[in-house]
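1. One predicted model, sequence on top.
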Amino acid sequence: MRMWKKRFALPLFLLVLAALFWNSGWMAWVYPIGYKEDIREQSESYDIDPFLIASIIRVETNFKPSKESKVGALGIMQLMPDTANWAIEQGRLPQATPERIKHEPDTNIRIGTWYLRNLSDQFGDNRLAVVAAYNAGPGNVKKWIREGTWDGTLEDVRSIPIGETRHYIQRVVYYYNQYTKVYETF
């Protein structure tokens, strides 16, 4: 009788513990989303999936503000200054200095989400093309699709001639899938 208790007590305990963790939302600790209110607000303003915005931010800076890349991309969504200025002008967004773009997450998220809306308008329902264009520029992505270099699918992502963009798409898709599993709603 004593041997039976030892054999089944630990697995039963682990099973109960796993059930408690699974139902408690503990995965949100592993996949946190920062700046939820800013993301939610801009998501609604520009009709962009908030999980997509969060996934891009996670890949770009892991929600750490005030970042500047080696090539000069600024802020939480890593906007190139020329792209940010173009978006501000085209989207009639409030003027923002490079310092504000870099250090103010709400400003950066507003401009970055407007840019995602613009890319979505260019690429329609092809969310992967939008993600690729966010990283490599819309001109490159249009060229790859037009010339048949890449068909715009995840299955053909290895055909993208820029390794950074291939990896970028895979990482954004990974975090998007994790976020949509962990969080029922945004």
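-> The structure has been received and is ready for your questions.

2. okay, CA-based contacts and neighbour counts for the rest of this
-> Will do.

3. surely residue 68 meets residue 102?
-> Yes - applying C-alpha atoms under 8 Å, one finds residue 68 in contact with residue 102, separated by 7.2 Å.

4. Now do the shared contacts for the two.
-> Jointly contacting residue 68 and residue 102 under the rule C-alpha atoms under 8 Å, 6 or more residues apart in numbering are 74, 75.

5. Those two: which is more packed in?
-> In this view residue 68 and residue 102 are compared by other C-alpha atoms under 10 Å, and residue 102 has more residues nearby, 23 against 17.

6. Identify the residues contacting the particular helix or strand that has the more buried one in it?
-> Element membership of residue 102, judged by DSSP states H and E, is helix 98-103. Helix 98-103 is contacted by residues 65, 66, 67, 68, 74, 75, 76, 79, 81, 107, 108 when judged by C-alpha under 8 Å, 6+ apart.

7. And the next helix or strand past it?
-> Heading C-terminal from helix 98-103 (DSSP H and E), you reach helix 105-123.

8. For that following helix, what is the distance to the chain centroid?
-> 12 Å (C-alpha atoms, centre = their mean, to the nearest Å).

9. Same question for stretch 123-136.
-> Computed by C-alpha atoms, centre = their mean, the separation of stretch 123-136 from the middle of its chain amounts to 12 Å.

10. Use this one as the comparison:
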Amino acid sequence: MRWLRKKRVLLLLFISFVALLFLSSNWMVLLYPIHYKDEIRKHAVHYEVDPFLVASIIKVETNFKTGKESKKGALGIMQLMPDTANWAMDMAKLPAVTLQHVRNEADANIQLGTWYIQKLHQEMDGNPIAAIAAYNAGPGNVKNWINKDMWDGTYDNVKSIPIGETRHYVQRVIYYYNQYTDLYKDGF
């Protein structure tokens, strides 16, 4: 009898929790949190990049975990390749930032990654979808695909991207971008 009573109490608690979760106006925020909001906001404003795009790239790259290094050698929360990071540090005139900072410090990595997104956006003639693809595959590849009419640079034709990893990457970034813009429409 006592065992049955415990189960009823647990069931009641579970139902109450689920009801509270669904009745709360922002329950989905629990499923799609954005970490490092201050850093993202600061650098997005400075470099004139959509903060939701920065957050979406971070979500796809590392799920907001610092100190990551990919099998290919990409560093930090925004997974910048060392050569790209060194080039970006020179171009963005950030002499105080080192590869160690890029690997382990979210703020430095977000600053550099956001600068790089802005640069890619300019290189892709303001096309945000092409800039996302270029973040993954490199701007040379994306320009080549567009110039050779392999892909038109739009999300509608993302299935034409010749590299499956990049195609999937763009789809995931846009998925999280849509989730974030919907959930955090009043800002973050």
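-> Structure's in. What do you need? Nothing here was measured: the structure is a model prediction, and the numbers come from that model.

11. Can you calculate the TM-score here?
-> The TM-score (TM-score structural alignment, normalised by the length of the first structure) is 0.87; 171 aligned residues with a C-alpha RMSD of 1.6 Å.

12. mean shift of the helix holding residue 102 of the first structure relative to the second structure?
-> Once fitted to the second structure, helix 98-103 of the first structure is off its aligned match by 1.1 Å on average (mean C-alpha distance after the TM-score superposition for the first structure).

13. Pull out the buried positions in the longest helix anywhere in the second structure.
-> With DSSP state H applied, the helix covering the greatest number of residues in the second structure is identified as helix 2-23. For helix 2-23 of the second structure, a neighbour-count test (16 or more other C-alpha atoms under 10 Å) marks nothing as buried.

14. So what touches that helix?
-> residue 27.

15. Name the next helix or strand downstream of it, please.
-> Counting by DSSP H and E, the next helix or strand C-terminal to helix 2-23 of the second structure is helix 37-47.

16. so what secondary structure elements neighbour that next one?
-> Counting contacts by 3 or more C-alpha pairs under 8 Å, 6 or more residues apart in numbering; DSSP states H and E, helix 37-47 of the second structure packs against helix 51-62, helix 106-123.

17. picking up where we left off before, go through the contacts of helix 98-103 of the first structure and give me the one with the most neighbours.
-> Most crowded among these, counting by other C-alpha under 10 Å, is residue 75 at 31 neighbours.

18. Leaving out chain neighbours, which residue sits closest to it?
-> Take residue 75 of the first structure and drop its neighbours on the chain: the residue closest to it by C-alpha to C-alpha, 6 or more residues apart in numbering is residue 102, 3.9 Å away.

19. what do we get in the second structure for that neighbour?
-> Under the alignment (TM-score structural alignment), residue 102 of the first structure pairs with residue 103 of the second structure.

20. ok, now residue 114 of the first structure?
-> Residue correspondence to the second structure (TM-score structural alignment): residue 114 of the first structure is matched to residue 115.

21. Distance check, the match of residue 102 of the first structure against residue 84 of the second structure.
-> Relative to residue 84 of the second structure, residue 103 of the second structure is positioned 13 Å away (C-alpha to C-alpha, to the nearest Å).

22. before we move on, the earlier item: for the helices and strands packed on helix 37-47 of the second structure, which one sits closest to residue 166 of the second structure?
-> Closest to residue 166 of the second structure of these, according to C-alpha to C-alpha: helix 51-62, at 11.8 Å.

23. quick one: whichever helix or strand comes after that closest one to chain centroid distance?
-> The C-terminal neighbour of helix 51-62 of the second structure among helices and strands, as given by DSSP H and E, is helix 82-91. Using C-alpha atoms, centre = their mean, the distance from the centre of helix 82-91 of the second structure to the centre of the chain it belongs to is 19 Å.

24. Thanks again, I'm all set now.
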